[in-house]
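Asker: What follows is a protein structure lacking sequence information:
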């Protein structure tokens, strides 16, 4: 049973790295589940400090994932219309059956939102949409980094208890 938990945990961590770029898959959450599965084994004693701290980081980043693109829009001069457009575009982009909709959606949403606010200022709308895109890329990079760190933590724990696991 330990090997099953180990394999499932590793699969979760691998999938979470993909999920750090695809908003459909919650990368850090899947990664944390992979760590949790490791502690379900009989060989690895439960470490509630590691699980608690990583859980807090996971929840915090999951919230930030939706805030950062909107903040990027605001930072680049976007209005509340652009922020709403970013959020609506993110949801539409995730649900739309187009490639890279999760990237295109917030960009187009911020652009259209800014055009609703001021239809004559295309430059400002494009700048706000660029801020949305940069915010998305920044949040994706943070998710990727955390997922890779969780994978490293997983591998370090497996290495530490390799004699009991195998």
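Answerer: Great, that's in hand. Note that the structure is a prediction, hence the values are computed from the model and not measured.

Asker: Could you use CA atoms for every contact and neighbour count after this?
Answerer: Fine.

Asker: ok, and what's touching stretch 130-147?
Answerer: 13, 16-17, 20-21, 27-28, 31, 61, 64-65, 68-76, 86, 103, 106-107, 110 (CA atoms under 8 Å, 6 or more residues apart in numbering).

Asker: Tell me how far it lies from the chain's centre.
Answerer: Computed by CA atoms, centre = their mean, to the nearest Å, the chain-centroid distance of stretch 130-147 equals 8 Å.

Asker: second one coming, line it up with the first:
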């Protein structure tokens, strides 16, 4: 049973790493479930501190995934229309069955929002939309970085308990 939990946990962590780039897959939450499955084995002693801290970080980073693109829009001179457009575009991009919809959605949302705000200032609209794109890329990088850290925690705990698991 322990081997099955370890295998499922490892699969969850790998899916989480891919999920940091592919929004259809769960990202950091999948990595955390992988850690949880590892700690549910009889061979690994429960460490509630590790699980609690990684859970809190997962919640914070998941929330930031939705905030950072909007902040990027604002940082690059976007108005509240651009921020709203980014958020709406992110949701539409996730739900739309188009390739790279999660990248295109916030960009187009910010662009359309800014054009609604000021239809004559195309340069500002493109700058705000670029901020949205940079914010999304920064968010994906943070998600990937923490997914790799969770993989490291998983492999370290697995290595420390290898004699009891295998």
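Answerer: Thanks, I have the structure now. Just so it is clear, the structure is predicted and the values come from calculations on it, not from any experiment.

Asker: Superposed, how do the two chains score by TM?
Answerer: With the length set by TM-score structural alignment, normalised by the length of the first structure, the two chains reach a TM-score of 0.99; 166 aligned residues with a CA RMSD of 0.6 Å.

Asker: picking that back up, buried ones among the contacts of stretch 130-147 of the first structure?
Answerer: Buried residues within the contacts of stretch 130-147 of the first structure, defined by neighbour count using 16 or more other CA atoms under 10 Å: 13, 16-17, 20-21, 27-28, 31, 61, 65, 68-74, 76, 86, 103, 106-107, 110.

Asker: Specify the residue positioned farthest from the middle of the second structure.
Answerer: residue 120 (34.6 Å; CA atoms, centre = their mean).

Asker: which residue in the first structure lines up with that residue?
Answerer: Matched to the first structure by TM-score structural alignment, residue 120 of the second structure sits across from residue 120.

Asker: Check whether that match sits in a helix, strand or coil.
Answerer: Here residue 120 of the first structure is recorded as coil under DSSP: H, G, I helix; E, B strand; the rest coil.

Asker: how much space between it and residue 87 of the first structure?
Answerer: Look at residue 120 of the first structure and residue 87 of the first structure: by CA to CA, to the nearest Å, they are 22 Å apart.

Asker: got it, and residue 39 of the first structure?
Answerer: 36 Å.

Asker: Out of the buried ones among the contacts of stretch 130-147 of the first structure, name the ones that lie in helices.
Answerer: Secondary structure from DSSP state H places 13, 16-17, 27-28, 31, 61, 65, 68-74, 86, 103, 106-107, 110 of those in helices.

Asker: Which strand or helix spans residue 159 of the first structure?
Answerer: In this assignment (DSSP states H and E), residue 159 of the first structure forms part of helix 122-160.

Asker: so after that helix, what's the next helix or strand?
Answerer: helix 162-165.

Asker: Check the mean deviation of that next one from the second structure.
Answerer: Average distance, helix 162-165 of the first structure versus aligned residues of the second structure after superposition (mean CA distance after the TM-score superposition for the first structure): 0.3 Å.

Asker: quick one: that helix to chain centroid distance?
Answerer: In terms of CA atoms, centre = their mean, the centre of helix 162-165 of the first structure is found 32 Å from the chain centre.

Asker: How about stretch 17-31 of the second structure?
Answerer: Relative to its parent chain, stretch 17-31 of the second structure has a centroid offset of 6 Å by CA atoms, centre = their mean.

Asker: okay, how far is it across it, tip to tip?
Answerer: Start-to-end, stretch 17-31 of the second structure (CA to CA) is 7 Å.
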